[in-house]
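**Q** below is the structure, and that's it, no one-letter string:
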């Protein structure tokens, strides 16, 4: 059998992705899944190192849509494999995972495997950010940074479904046109590629000077002077300034540093900052029941058209190494392997 692996480097060099021979034997506590499609997302090698899971060869591809052939119900399922598990293999496109650690939900027949594999992780992150962290409710105002990204698009659609007023930013003229087509789901699209300093004035104008209830970022600038690629990201002070009283800032920035004036401003607004870790559900087994409920709700919303992930062009397995290198390098990009 062959599987897609990441060969992590001890230096700062980019990781290498290879298709490697592997052996997988089904035991009594495992399920055998015939994979139809698999989503590829960036690997967080630092997180794996912190968890003591960093190995010479790390299995890649954990958002799976396929048929459970042995060990559970024989039907189409969608699942996110745990951090430490076996990879895809090419001999019949099977995987074997411990059922007590994987999280599988029934996939509606009308929903394609590629769609599920491409949108399951982003839907989970959006659900976690809006419901678990921000306690979203009808009537709230939400600011989504980079709403045209795969994660941002899921946040926009999920919030709009629950009656939230959505503001978002666009990073290019093309994404601005795309987001404008989402009206009335999006109340205002703010083009930060022209001048990022307009963010504060536009948001305060849209909210009557009160600020937004929820902010979900896609990265922030910690300093005024930054590289060319960071100029589209909002400065941390701007985010705190547009946050309303009692608001929630959900950040995916792993190394966020707040200075005393920033903390003082958050204190005056009685606002909160929470960190979005997409792996938190699979790192702990304490809330597996709640996790399965979230996955089921996401799949149901996909089948009814409430959540429509960005269409990803599926690639065959022999192109998976090149696709994964692109995903890892660009970080926010996704890819889907169809088998």
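**A** In hand now; what should we look at? None of the values given here were measured: they were computed from a predicted structure.

**Q** from now on I want contacts and neighbour counts done on CA atoms only, so please keep to that.
**A** Will do.

**Q** so residue 61 sits against residue 85, correct?
**A** No: with contacts counted by Cα atoms under 8 Å, residue 61 stays clear of residue 85, the gap being 10.0 Å.

**Q** quick one: which of the two has more around it?
**A** Remark: of residue 61 and residue 85, residue 61 carries more neighbours, 27 against 17, as counted by other Cα atoms under 10 Å.

**Q** quick one on the thing from earlier: between residue 61 and residue 85, which contacts overlap?
**A** Listed as contacting both residue 61 and residue 85 by Cα atoms under 8 Å, 6 or more residues apart in numbering is no residue at all.

**Q** immediately after the helix or strand hosting residue 169, which helix or strand?
**A** Using DSSP states H and E, residue 169 sits within strand 165-170. Using DSSP H and E, the helix or strand that follows strand 165-170 in sequence is helix 173-180.

**Q** that next one: how far from the chain's middle?
**A** 21 Å (Cα atoms, centre = their mean, to the nearest Å).

**Q** another structure for you, compare them:
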């Protein structure tokens, strides 16, 4: 069997992606199903989380967002049958990779895939969809009429978040790092209330306050912020981070700072952040306190770390599949590739691509 694994050194400081075509053949344990993988969405590897969830193992899984056909069911499985088309997310502690010919997954971690939704679309939408659904519904508590700012709106996560927020009646603004991303966002239907090109705007704060009549936004969803306090100047930031725009153009990305976000939040605003190492200084906390604002941390794998909220998790995935079937959600697939090409792709995969990269078998 073909598969891709991540080999990590004993001290966790070095890692190497490895492709093999002679991995042991899998079988389904009790409560699990064996899936013939047809597609797997690719995301930049979170090495820290992978090592933390597999601390006694140096051979780690690669690829978690799968769609395929049930090949075998284990004892006690009742929710799916052999031959069913399913999609789901493998846990970080999975013994098998999603980037493989086959993978074993709990029957309670998959849902049936609608026939009209192809495997590439399902695999490309499931993790961005769970990310966006969690941010908007469970942490941002978005309701009709709210104003939402989605940072890096042209990414796979951002695109789905924009569509969900619009579907739920919110006024959506989104940031773009450059003109290529801005052009992409301006062509989305239905149109976004405001596309903020960070390479051209002088001040994110002024732009957002102008768009909201000085009231500020109800919710901000970021995909990483700079650890810059309110007393530091933007000109003092070192713009050393380079990323590919998705059109062959290499551009510097102007960072969004925590001061930007805190300043544009309105009364009772909600800040949903993907920055795990967020540091708030006393002035930052005081500013948030005076606004009655809330900060939530968004980790897209949280639902598969515990079975305590399994019902909500399955509801999210089922609702996403229904929305894909009805074309209420339209993920953007940046490109697809074959299984042997996964190692080289992941080594250079940027989190800022326009859309999603998907492996197909």
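**A** Looks like it arrived, so ask away. Bear in mind the structure is a predicted one, so any value in this text is a computation, not a measurement.

**Q** assign residue 270 of structure 2 to helix, strand or coil.
**A** In three-state terms, and counting by DSSP: H, G, I helix; E, B strand; the rest coil, residue 270 of structure 2 is strand.

**Q** burial count for whatever residue of structure 1 lines up with it?
**A** Aligned counterpart of residue 270 of structure 2 in structure 1: residue 248 (TM-score structural alignment). Neighbour count for residue 248 of structure 1, taken as other Cα under 10 Å: 27.

**Q** gap between residue 248 of structure 1 and residue 276 of structure 1?
**A** According to Cα to Cα, to the nearest Å, residue 248 of structure 1 stands 12 Å off from residue 276 of structure 1.

**Q** equivalent analysis for residue 204 of structure 1, please.
**A** For residue 204 of structure 1, the distance to residue 276 of structure 1 equals 25 Å [Cα to Cα].

**Q** ok, and what's touching stretch 218-234 of structure 2?
**A** For stretch 218-234 of structure 2, using Cα under 8 Å, 6+ apart, the contacting residues are 135, 140, 142, 146-152, 255-259, 261, 265-275, 278-279, 281, 284.

**Q** equivalent range in structure 2 for the longest strand along structure 1?
**A** Ranked by residue count and defined by DSSP state E, the top strand of structure 1 is strand 30-40. Residues 32-42 of structure 2 are matched to strand 30-40 of structure 1 when aligned by TM-score structural alignment.

**Q** equivalent analysis for stretch 108-125 of structure 1, please.
**A** Counting by TM-score structural alignment, stretch 108-125 of structure 1 falls onto residues 114-131 of structure 2.

**Q** distance between that stretch and the chain's centre?
**A** The mean C-alpha position of stretch 114-131 of structure 2 is separated from the chain mean by 12 Å, Cα atoms, centre = their mean.

**Q** swap in stretch 173-190 of structure 1?
**A** 20 Å.

**Q** any idea how far apart the tips of it sit?
**A** With Cα to Cα as the measure, what separates the two termini of stretch 173-190 of structure 1 is 11 Å.

**Q** can you give me the buried ones in that stretch?
**A** Neighbour counts using 16 or more other Cα atoms under 10 Å place 175-176, 179-180, 185-190 of stretch 173-190 of structure 1 among the buried residues.
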